[in-house]
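Visitor: Sequence and predicted structure below; questions after.
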Amino acid sequence: MTLEIEEALALIAHHIPAVTTHLLPIEQAVGAVLAQDVVASIDLPRFDNSAMDGYAVQLAQAGTVQSVSPTIFAGDTYKTHDFAQGIVKIMTGAAIPQGCEAIVPIEEVTHLEEQVKLPASIKAGAHIRRKSEDIAAGKVLLERGMRLGGYQLALLASQGITHVRTYRKPKVAVFATGEELKMHFEPLQAHNIYNSNTPALLGRAIELGCDVVFVGSAKDDKSDIAHHIHTALEADLVVTSGGVSVGDADFTKGVFGEFGIDYLFEHINIKPGKPTSFGRIGKTWVLNLPGNPLAALINFELFGRAAIAKLSGRKGHFIGTVHTVAHTDFRIKKGRVTVVPGVWDGKGFAASTHYGPGMLAPLIDANAFVILGESVERVVKGTPLFIISMDSAVDVQTMALLVNDF
């Protein structure tokens, strides 16, 4: 049975659980995904404090000349002051004394030797940062499923949190099949080509936050493919390329069948990449991709990226789209749901002019792709499109409409 793209992605979203969890020091948690909510235990700010270098005053002192008490610095313990005796000089971040109703910045007063004259108008609460106005104790600070970056680490540190429970990185094993394939460090014979799929898939998995294992290149031989599968099954996700069509030497899916794979889907209504399949052997998920480079990598961006997002525990694990317009006219052959690579410059999408399933070079410049419905054969400049960016994260919590059909 051939599934639509959205149907296949919905199955991935429904069936794949997150990987196991572990504790990490926050300094090592950049890029990790939280496995539990983090609740604030400390108010931020912890106390009312000055937002400016200036003077702690009361409103009734507006327009008057006042004596100035010694300066309160950030970190000083200073709780009381008799405002009948004058005002207090205060630095940014210092706790305001009891009875203070506003802070007047230094540049807004008139200096008169050892005294200062305050402005005629002072606004209540001016330049005072109130306790807990940023973060209140008891508030959920960070939610489970959030990917941690530098700014999130700042919030954790503000609460005195040293370790967080996160999902471990998914482990992804990659291998390709093909008698003709050689790795880039091996010499080529006349009938050989270099295996470009495996380094690309390994690289993308690393970019998506995974630990990776290079299993190798399998020959078009059932026993060799079986050896590679056996080696790969310790991973959370196995990604293969090649051997999934119906050629005389396409053994990959058959050998996976001997391992008892339970497929969620075996064919997708997509061009290129119809033979793409996805299933499970025990606790290991398996994505079988076509051997043609562009077909393999485009389908990995759709289905591999979605699987990794679910394994990672991301709260938002669906692929998002960007609404834009076509920069140029372009044509495709109608009759199949078709993926077209191209460049999105923030203003519009320019489709690649020369590409095919077996090509690699179009993906070097491409940073996005558009999916066009079966009835589409021409897109004119200015046509509204929703495209998928390969640079942006998978972080949408509901499935977006992916296929442009007009």
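Guide: Everything's here; your move.
Visitor: contacts and neighbour counts: CA atoms only from here.
Guide: Fine.
Visitor: What count of nearby residues applies to the nearest residue to Lys333 once chain neighbours are set aside?
Guide: Excluding the flanking residues, the one nearest Lys333 by CA to CA, 6 or more residues apart in numbering is Glu377, at 5.6 Å. Using other CA atoms under 10 Å, Glu377 has 16 other residues around it.
Visitor: Please, where are all the helices along the stretch 201-350 of the chain?
Guide: 222-232, 252-258, 293-299, 305-311 (DSSP state H, counting those that start in this stretch).
Visitor: Which strands or helices does the first one pack on?
Guide: Spelled out, it's helix 222-232. If you count contacts as 3 or more CA pairs under 8 Å, 6 or more residues apart in numbering; DSSP states H and E, helix 222-232 packs onto strand 171-177, strand 211-218, helix 252-258.
Visitor: Put this next to the first one:
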Amino acid sequence: MAKVPPIPLTEAQARLLALADPLTVEHVDIEGSVGRYLAEDLQARRTQPAADLSAMDGYAVRADDLAGPWRVIGESAAGHPHEGALASGEAVRIATGALLPRDGNVVLLQEDIARDGETIRFTGELPSPVDKHIRRCGMDFELDSMVLAAGTRIGPAQAALAIAAGHKHLPVRRRPQVAVMDSGDELAADPELCALHQIPASNSQMLAAMARSLPVDAKRLGPVPDTMDALAQAFAEASDSDLVVTSGGASVGDHDLIKPALEAWGAKLDFWRVAIKPGKPILVATRDLPMRRQVIIGLPGNPVSSFVTAHLFVLPLLRAMLGAARPLPARIRTRLGAPVPANGPRQEFRRALWDGEVVVPVSEQDSAALAALASSNVLIDRPANAPAAAAGEDVWCYPLENGGIA
């Protein structure tokens, strides 16, 4: 039987995101919504501002009475409006954010006013247009207008907008339950007790931390030995998870047992092997549960491969489950600060450091080099069969939330 070639990244991501069943909707308070994604469009329950307000400190007068002088008949402060209307020849002292008095539709800046007792005269240039210093009713948004679209991630500004629009609670998807599993006989659970033939089990910590950058609940399993019984027990512990992420054992060696263990667990393989470097032996499978579908992503065991594939697959899938409008990672265009060699037949993601102006690949690109990964803050996206690129050429990069020096 002919060997099936690895599939392109864009196809693999599209197939994966098609498996993202929307999670159930819950309503949470504004504080609890930060970092989550709106499940529905959000309409304003009020108009903002609800009336005409002053945008500056000064004096409110009538637009048909701009010659002056004027007699100051009162004051309007934020939260303490002036009662009554303005007649010809009258003015009201007004503060930024304060309600304009009735019939007051021009604000004269206080620095353009000469005051003598209760009489003021204008010494500057009239505002143009005359309502320049007024925040009109509905300037920000109006009742029933859409203020936030479904799929928007709620940050500090979005939370403030939702409150201003009259909301105490927001509709969001429930938090996905994620199980992250290290597998391999070479893994030591305790990094302080690691024999020469072992390596510390760091991938599950790394992957769980990446998952927790989103509003998910992640638990770690393992390290799991390379036996079918041990894998079966670990998968049983993950039976109720929405997403299971494994690290290691997804390749074709004699001890790579993830695929047969998943089949024995009742999972169905969707695709295996993607034409990227690092991370080619990634696999995606599904398992039917009552009323929902469980997704399993098997990542390579080398830590850099695991990190890169989690960035390109695990995080986008979780964003899609949470209802993100744009689940795929964002790219930036920047200039190379050093040359990069020609690329091979697989799309490659080179670890690099971006200083805000140019990007320079780190010297060590081995897929097991954690020190090089930890010193990187972007991945340079090199298309398959790309020619060598010189310093000064533009490249696409994926920014990483990867710690490092602030």
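Guide: Received it, and whenever you're ready, just let me know what you need. All of these numbers come straight from a predicted model, not from anything done at the bench.
Visitor: Please state their TM-score.
Guide: In this superposition the chains share a TM-score of 0.91, using TM-score structural alignment, normalised by the length of the first structure; 392 aligned residues with a CA RMSD of 1.9 Å.
Visitor: Tell me which of the helices and strands packed on helix 222-232 of the first structure sits most buried.
Guide: Most buried of these, by mean neighbour count (mean count of other CA atoms under 10 Å): strand 171-177, with a mean of 27.
Visitor: Now do the next helix or strand after that strand: which range of the second structure does it align onto?
Guide: Proceeding N to C from strand 171-177 of the first structure, the next assigned helix or strand is strand 181-182, under DSSP states H and E. The aligned range for strand 181-182 of the first structure in the second structure is 187-188, by TM-score structural alignment.
Visitor: Any chance of JSON lines for the helices of the stretch 201-350 of the first structure, columns distance to Val213 of the first structure?
Guide: Shown next, in JSON lines, are the helices of the stretch 201-350 of the first structure (distance: least, CA to CA, whole Å):
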{"stretch": "helix 222-232", "distance to Val213 of the first structure": "8"}
{"stretch": "helix 252-258", "distance to Val213 of the first structure": "19"}
{"stretch": "helix 293-299", "distance to Val213 of the first structure": "18"}
{"stretch": "helix 305-311", "distance to Val213 of the first structure": "15"}
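Visitor: and Arg46 of the first structure, which of the ones you listed is closest to it?
Guide: Counting by CA to CA, Arg46 of the first structure lies closest to helix 305-311 out of the helices of the stretch 201-350 of the first structure; the figure is 36.7 Å.
Visitor: The closest one: average distance to aligned residues in the second structure?
Guide: Its matched residues in the second structure lie on average 1.3 Å from helix 305-311 of the first structure after superposition (mean CA distance after the TM-score superposition for the first structure).
Visitor: okay, and that helix goes to which residues in the second structure?
Guide: Going by TM-score structural alignment: helix 305-311 of the first structure matches residues 315-321.
Visitor: now the matching stretch: how far from the chain's centre is it?
Guide: Put simply, stretch 315-321 of the second structure sits 10 Å off its chain's centre (CA atoms, centre = their mean, to the nearest Å).
Visitor: and what of stretch 191-199 of the second structure?
Guide: Taking mean C-alpha positions (CA atoms, centre = their mean), stretch 191-199 of the second structure and its chain are 36 Å apart.
Visitor: got the buried residues for that stretch?
Guide: Buried residues in stretch 191-199 of the second structure, counted by 16 or more other CA atoms under 10 Å: Ile199.
Visitor: now Gln177 of the second structure: how far from Gly266 of the second structure?
Guide: Noted for Gln177 of the second structure: a distance of 19 Å to Gly266 of the second structure, by CA to CA, to the nearest Å.
Visitor: before we move on, the earlier item: please verify my assumption that the residue nearest to Lys333 of the first structure contacts Lys334.
Guide: Yes: shown here, Glu377 of the first structure and Lys334 form a contact pair, counting by CA atoms under 8 Å, at 4.9 Å.
Visitor: Give the equivalent position in the first structure for Leu283 of the second structure.
Guide: For Leu283 of the second structure, the residue aligned by TM-score structural alignment is Ser277.
Visitor: Let me see the contact set for the closest residue to that match other than its chain neighbours.
Guide: Closest residue to Ser277 of the first structure in three dimensions, ignoring its sequence neighbours and counting by CA to CA, 6+ apart: Glu266, at 4.1 Å. Each residue near Glu266 of the first structure by CA atoms under 8 Å, 6 or more residues apart in numbering is listed here: 1-2, 275-278.
Visitor: After alignment, which residue of the second structure pairs with Glu266 of the first structure?
Guide: Aligned partner of Glu266 of the first structure by TM-score structural alignment: Trp272.
Visitor: And its match, how close does it get to Ile296 of the second structure?
Guide: For Trp272 of the second structure, the distance to Ile296 of the second structure - CA to CA - is 12 Å.
Visitor: what do those two both touch?
Guide: Common neighbours of Trp272 of the second structure and Ile296, using CA under 8 Å, 6+ apart, are Val284.
Visitor: aligned partner of Val104 of the first structure in the second structure?
Guide: Val104 of the first structure maps onto Leu108 in the second structure, by TM-score structural alignment.
Visitor: wait, its match sits on Arg62?
Guide: No: the pair Leu108 of the second structure / Arg62 is not scored as a contact, 10.3 Å apart, by CA under 8 Å.
Visitor: Neighbour count: these two, which is higher?
Guide: Leu108 (28 against 20).
Visitor: Tell me the secondary structure of that one, please.
Guide: Recorded secondary structure, Leu108 of the second structure: strand (DSSP: H, G, I helix; E, B strand; the rest coil).
Visitor: Thr198 of the first structure too?
Guide: From three-state DSSP, the assignment for Thr198 of the first structure is helix.
Visitor: what's the matching residue for it over in the second structure?
Guide: Aligning on TM-score structural alignment places Thr198 of the first structure opposite Ser204 in the second structure.
Visitor: Which stretches in the stretch 51-200 of the first structure count as strands?
Guide: In the stretch 51-200 of the first structure, the strands defined using DSSP state E, counting those that start in this stretch lie at 54-57, 65-72, 87-90, 102-105, 110-112, 115-117, 128-129, 140-142, 163-167, 171-177, 181-182, 193-194.
Visitor: To Leu44 of the first structure, which of those strands lies closest?
Guide: Across the strands of the stretch 51-200 of the first structure, Leu44 of the first structure has its closest neighbour in strand 128-129 (9.7 Å, CA to CA).
Visitor: what stretch of the second structure does that closest one fall on?
Guide: With TM-score structural alignment as the criterion, strand 128-129 of the first structure aligns to 134-135.
Visitor: quick one: which helix or strand includes the counterpart of Pro357 of the first structure in the second structure?
Guide: Using TM-score structural alignment, the partner of Pro357 of the first structure in the second structure is Ser367. Assessed by DSSP H and E, Ser367 of the second structure sits outside every helix and strand.
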